[in-house]
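> return a 3D structure for these sequence lines:
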Amino acid sequence: MSSKQQILSALRQHTRETYDMPDLTRLKPITYDDPVAEFKKKTTTIAGASLIEISEDDDLNAVIRDRVVGGWPACPVIATNIMGIDAQLNPDTVASAQELERVDVGIVRGDIGVAENACIWVPQTMKERAICFASEHLVIVIDDRHIVNNMHEAYDLIRQSSYYFIDYQFGTFISGPSKTADIEGALVYGAQAARAVTVVFVNRK
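A predicted model of the protein is given here:
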């Protein structure tokens, strides 16, 4: 018997009462009258991200240049595989993920926004997914038609659609900048990933 089995066996021997799993079918996930408005509100509050709203007719490259990159004190290194955006690096064509270590602004597309917690599902649609985590400032572009009420609806969409895993078997939820308060009780940004996140929200007509 392995040490793991010995531990589990000892735990079972000292278990006095057991309980059935709760009936999760009776759980009613939270919903909103206006999930889009709720998503936008929580993006800037709970998630701690910046929000830029544009229309489908706006020039995305100009928005990135003027409202995101324009805030940097020097010429930043930009990485993206979104066509039409000026960038020095492309996560599809770099030789290795290490090349993305020097990225100041990484730009990716999000496919599902969740109103209850401002999480955004970012499927891997690029060769090197390190762009999502190595960038100092991560920009996520998402469409207003892709907002759902809660995580239950988000996971249902992911399970039902093979689109999210056509090229790569990976995706992740991102909600605002990386932050932790475990270091001497001080809130630290960028401990595990981006120090800042901007959500570019595309309003469709």
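
> every contact and neighbour count from this point should use C-alpha atoms.
Noted.

> what about H146, distance to D34?
Relative to D34, H146 is positioned 13 Å away (Cα to Cα, to the nearest Å).

> please apply the same query to R195.
Applying Cα to Cα, one obtains 29 Å for the distance of R195 from D34.

> OK, contacts around the residue positioned nearest the centre of the chain?
In the chain, the centroid-proximal residue (Cα atoms, centre = their mean) is I174; its distance is 2.0 Å. By Cα atoms under 8 Å, 6 or more residues apart in numbering, I174 lies in contact with 119-122.

> another sequence for comparison is provided below:
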Amino acid sequence: MSREAILNAVRKNKPESLPLPEIDLGLFEEEINLVETFIDNLKFVGGRAVQLNNMTEIDAEIKKLYPNASKIVSCVKESALGTISINKETEPHGLEDIDLAIIKGELAVAENGAIWVTENDFTIRALPFITNDLVLIVSRNDIYLHMHHVYEAISKRDRTFGVFISGPSKTADIEQCLVVGAHGAISLTVLIV
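Prediction:
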């Protein structure tokens, strides 16, 4: 069959679109401590969280956690630790030896320890994945209970690149040999302010 014949057959046999199901979000409401639940679930997926009292503690905490980091990209104005500047013209392959990236997380999800980050908060899309270690800074007021709530919140955003990050990069083979840092950062620390 020609390409056009295949595409016509697909168009002809396309099922009717169905509306999305109505979900009563009230069924998912729970009276829990969002920060504690987020911390527990982030730890479960291999990340760690540190609660800070205010933004002025960010640099001291990062220095304590990553004392040997020298090649640092900071994408947040609250941190003065950046030693490498990047912009839209920066070649992503040139970031392969970055020790630490510091990025703002827009939203966090208590149920699974995921953090929503967008390209508005880091100039180079590869940055959170190419760095050795990753620090995300999240406001405790931006922690949501479930993905349903977060999807509702991010549906109002500009349609730019965004991704959920949950724990450090990891993979396991069929023999269940876990490898951390296989496709991205070796560690993920979330600073909750």
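
> could you dump the contacts of I174 of structure 1 into CSV with secondary structure, neighbour count and distance to I112 of structure 1 added?
What follows is the contacts of I174 of structure 1, written out as CSV (DSSP: H, G, I helix; E, B strand; the rest coil; neighbours: other Cα atoms under 10 Å; distance: Cα to Cα, whole Å):
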residue, secondary structure, neighbour count, distance to I112 of structure 1
C119, coil, 23, 8
I120, strand, 27, 6
W121, strand, 23, 5
V122, strand, 23, 8
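
> closest one of the residues you listed to V202 of structure 1?
Proximity of the contacts of I174 of structure 1 to V202 of structure 1 (Cα to Cα) peaks at I120, which lies at 13.9 Å.

> the closest one against C132, yeah?
No: counting by Cα atoms under 8 Å, I120 of structure 1 stays clear of C132, with 11.9 Å between them.

> residue most distant from the centroid, structure 1?
Of all residues in structure 1, Q13 has its C-alpha farthest from the mean position, at 42.7 Å, by Cα atoms, centre = their mean.

> now that residue: how far from D20 of structure 1?
Distance of Q13 of structure 1 to D20 of structure 1, given as Cα to Cα: 18 Å.

> all helices of structure 1, in order?
For structure 1, helices defined by DSSP state H occupy the ranges 3-13, 35-44, 60-63, 131-134, 151-160.

> quick check: the last one compared with structure 2, mean distance?
What that stands for is helix 151-160 of structure 1. Compared with structure 2 after fitting, helix 151-160 of structure 1 has a mean deviation of 1.1 Å; criterion: mean Cα distance after the TM-score superposition for structure 1.

> what about that helix, distance to the chain center?
The chain centroid and the centroid of helix 151-160 of structure 1 are separated by 15 Å, computed with Cα atoms, centre = their mean, to the nearest Å.

> which positions within that helix qualify as buried?
Neighbour counts over helix 151-160 of structure 1 (16 or more other Cα atoms under 10 Å) mark 151, 153-154, 158 as buried.

> could I get those as CSV with distance to S178 of structure 1?
Output for the buried residues of helix 151-160 of structure 1, formatted as CSV (distance: Cα to Cα, whole Å):
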residue, distance to S178 of structure 1
M151, 20
E153, 24
A154, 21
I158, 24
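
> quick one on the thing from earlier: which one of the helices of structure 1 lies nearest to E184 of structure 1?
Shortest distance between E184 of structure 1 and these, using Cα to Cα, is found for helix 131-134: 23.4 Å.

> now the strands for structure 1?
50-55, 78-80, 105-109, 112-114, 120-123, 137-143, 147-148, 171-174, 179-183, 186-189, 196-203 (DSSP state E).

> pick the most buried one from these.
Of all the strands of structure 1, strand 112-114 has the most neighbours on average by mean count of other Cα atoms under 10 Å, namely a mean of 28.

> in structure 2, which residues correspond to that strand?
Across structure 2, the stretch matching strand 112-114 of structure 1 (TM-score structural alignment) is residues 107-109.

> quick revisit: show me what contacts the residue farthest from the centre of structure 1?
Shown in contact with Q13 of structure 1 (Cα under 8 Å, 6+ apart): no residues.
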